[in-house]
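> Predicted model, plus sequence, below.
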Amino acid sequence: MTVLAADPATLCRDVPWSRARELAHTAPTPLPTRRVPLTRAAGLTLAEDLCARHPLPAFDTAAMDGYAVAGPGPWRLSAFGAVRAGAVEGHRELVEGEAVEISTGALVPRGAEAVLPLEHAVRAGAVVHGPVAAFGKHIRRAGEDALAGTCLAPAGTPAGPALLGLAAACGHDTLPVRPRPRVRILVSGDELIHSGRPAPGQVRDALGPLLPPLVHTLGGEVTDVHAVPDHPAGALATAVLSRSYDTDVIVVTGSTSVGATDQLRRLPDDHGARWVVDTVAVRPGHPQLLAQLPDHRWIVGLPGNPYAALAAAHTLLAPLLAGLTGRSLPALPRIPLTGAVRPVPGRTRLVPVTWDGATARALGGHGSAFLHGAALADALAAVPPEWRPGEPVPLILPGA
């Protein structure tokens, strides 16, 4: 029997939802690395492992205010006075039976075996009494948190506040990062208005306000939001192909189906683009697409209906931005789902849900054009075709 090879053009059509996410994530090459000061690295992504440049702590340090002591008590106070945080008299040394007053964070003198907390100490003249629980108590030893050279965060980690503080504690002044991908948003449709109440036949644009903050949450930077009419016929192609904007990704809303005014679907073939995804087996948001132009810019086509566009953005745009920044594709937690949900044969269904940490509950108000459920939701649930009530489903959390 002769087995015919699949047509390559059909392999990217009607792609299963989870596979579409994977394709969008693996398709791009991460953006080039930049080195930036810590003050400018927030929200960017590590391009290299973050390693400790010195031990943490860098020296034996007191974990409590009190007295550094050597040997069993009682202890006589050392003649060299108190040791305060920031002092660098590392040459000081206690002998057995001696103590010295010490502040939290101060360099522990050589010979000290523990720190007696101030609230447990009794001082009588030049003698200190008190219980010491164990050898080494209340002393943070050099390198006990991390040795020099220890990898503390892998490449692909987002540079959040805690990571920036960790980098500073490790001795870094700059970080190698991948920048936010630059995203231009083209909102297409002759029927759209952008302020006020729509007249009959008009529709208020919801995606112009929705997409920029979503792109920022997903790790991108919006360079421009531009309205594109359906007529003249070449208006969308002109806007997509324009090099007036320095962008990595062009997001087009509407024009992704096969109607007379849907210009986007013809554009990749007409201009030699590489198809990655051409429709996804999902509801809502089936007519979505991902392609790469010959100049390496990415086109993400989202449906024009607001909730369908939001669902499609989490399917293709979010993984694409993660891939461009070198981040891993987020693993989606699987949570039992309750509520009135009808699975769709052959397609994943994305529904807004509330989540109490243990169980997700489906919300209403999520027709393709209606954002009510999504506006109140904690997450979107990806309901597979074979789902049965109460079974776990993947949850797309904010920012995933």
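Yep, that arrived.

> alpha carbons only for contacts and neighbour counts from here, please
OK.

> Where does residue 395 sit: helix, strand or coil?
strand (DSSP: H, G, I helix; E, B strand; the rest coil).

> Repeat that for residue 90.
Per three-state DSSP, the secondary structure class of residue 90 is coil.

> show me the contacts for it.
Residues in contact with residue 90 (C-alpha atoms under 8 Å, 6 or more residues apart in numbering) are 107-110.

> if we go to 7 Å?
Shown in contact with residue 90 (C-alpha atoms under 7 Å, 6 or more residues apart in numbering): residue 109.

> Okay, one more to line up with it:
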Amino acid sequence: MRTETASTDEVTASPTVDWVLARSRVHAAGLAAARAAVERPLVEADGHTLAEPLAPRTDLPAFPTSSVDGWAVRGAGPWRVTGRVLAGGVAAPLTEDGTTVEIATGAMVPAGTSAVLRVEESTRTPDGLVDGVPRATPEWRQPGEEATAGEELLPAGTPVDPAVIGLAASCGHDTLRVRRQPRAALLVFGDELLTEGPPGAGQVRDALGPAVPGWLRRYGAQVDRADVVGPVADTLPAHVAALRSALDHADLVCTTGGTMHGPVDHLHPALAELGAEYVVNTVAVRPGFPMLLARLVGTDGRVRFVAGLPGNPQSAIVALVSLVAPLLAGLVGRPLPVLPHATLTEPVAGRGDHTHLALVRLDRVAGTARPVRHVGSAMLRGLAGADGFAVIRPGRSGAVGDRVPVVPLPLLPGERAW
């Protein structure tokens, strides 16, 4: 990282940012620093993001394909059997009326075929001919019925999951151009934190060190056990050293605590020491105050980020959904997530000039959101039973029946959004 020292006043001068603007600003910062595209074999592409649109190399299907087991016939019946065509074989044309070939599901339909007769709807005459009445609807798939060669099936920015990998294989691809998953690290600040056993005697149990890596993985980042460090001592040299070490290998370093300006809050001075510039410094949202996202340029010219999460556990998760999720989407070239809406079944108080992110339980069938209890900044009980946050904009409150945006909590890998 740059080693020139900026003054603390210089680094902390940014005004409080509206929550909606903060999301878009950090997403744009991520896009501007998006990871380079790489080529990956299909079996290694899961969890990455398409760096270019997915298109088939040929028509899908590439040739007329039988949908059933049966008989490819030409002209009126009964028909004389002249051969057989199986999946994977090349069918010779049917050139004479009154002839047929046995055909398997998925096999190439011979040129000259007028219909495909299902085997269960066919009979054999005493002299070995095939008889029956083909259905009026063709029993084969036409070339290009699913897609045509070069047609865009999925845009760049699409997350790669097993369904996408299967589609890519059917399109004839052996590899995909993707953006790799960002590497993330977590620094836990706070001398008051215990890493094992029950809290007591002035110390509290660290709930974020074990939990945040799981949230980051669900948002598409790579986090190894060695990437989680702490508690880091409450001194400026310790903070600077920990940040330097983490930034050597991580695209994003999340920190917990130290985002205020108290006597043992060293994050801002540490960022100044490292020559950071703020993308966002303090967001007008409750809970979640104060949070930040800073940008640093390494000696290799590559941009890294530091996300300062508050020390209170629920506030830290609000910072994750508000700043980290949009940033990670940008870093892999995904669009800013569009928020679904739900109807409130109970009132939700506003927070004055701040956006209120209120924990809710969702009924996905009814499209409703119900506020949960135990939602203090330091509480995790409500979070454990919630599906997301209802967004109550500044100067408003949420009334029963209001349709409001919802920030869903991140899904498990492979799960689809509601």
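Perfect, I can see it now. All values derive from a computational prediction rather than experimental measurement.

> Show me what residue 247 of structure 1 aligns to in structure 2.
In structure 2, the residue paired with residue 247 of structure 1 is residue 250, using TM-score structural alignment.

> Its match sits in which helix or strand?
Using DSSP states H and E, residue 250 of structure 2 maps to neither a helix nor a strand.

> residues contacting it?
Neighbour list for residue 250 of structure 2: 183-185 [criterion: C-alpha under 7 Å, 6+ apart].

> Now do the corresponding residue of structure 1 for residue 354 of structure 2 against residue 215 of structure 1, distance only.
Under the alignment (TM-score structural alignment), residue 354 of structure 2 maps onto residue 347 of structure 1. With the distance defined as C-alpha to C-alpha, to the nearest Å, residue 347 of structure 1 ends up 26 Å from residue 215 of structure 1.

> got it, and residue 37 of structure 1?
From residue 37 of structure 1 to residue 215 of structure 1 the distance is 24 Å (C-alpha to C-alpha).

> more neighbours, these two?
Neighbours of residue 37 of structure 1 and residue 215, each counted by other C-alpha atoms under 10 Å, are more numerous for residue 215; the result is 22 against 12.

> Would you mind finding the match for the more buried one in structure 2?
Using TM-score structural alignment as the criterion, residue 215 of structure 1 maps onto residue 216 of structure 2.

> Is that match in a helix, a strand, or coil?
Here residue 216 of structure 2 is helix, with the state taken from three-state DSSP.

> Pull the contacting residues for the aligned residue in structure 1 for residue 19 of structure 2.
In structure 1, the residue matched to residue 19 of structure 2 (TM-score structural alignment) is residue 17. Taking C-alpha under 7 Å, 6+ apart, we find residue 17 of structure 1 in contact with 280-282, 348.

> what lines up against residue 374 of structure 1 once you look at structure 2?
Using TM-score structural alignment, residue 374 of structure 1 pairs with residue 383 in structure 2.

> Can you tell me the SS state at that match?
Residue 383 of structure 2 - assigned by three-state DSSP - is helix.

> burial of it, as a residue count?
Residue 383 of structure 2: 22 neighbours (other C-alpha under 10 Å).

> Now do the helices in the stretch 301-418 of structure 2.
313-319, 325-331, 381-384 (DSSP state H, counting those that start in this stretch).

> cool, the stretch 51-200 of structure 1 as well?
Going by DSSP H, counting those that start in this stretch, the stretch 51-200 of structure 1 shows helices at 161-169.

> On the three-state scheme, residue 21 of structure 2 is what?
Residue 21 of structure 2 is classified as helix under three-state DSSP.

> Quick check: the closest residue in space to residue 411 of structure 2 that isn't next to it in sequence vs residue 316 of structure 2, distance?
Excluding its sequence neighbours, the residue lying closest to residue 411 of structure 2 (C-alpha to C-alpha, 6 or more residues apart in numbering) is residue 218, at 6.1 Å. According to C-alpha to C-alpha, residue 218 of structure 2 and residue 316 of structure 2 sit 16 Å apart.
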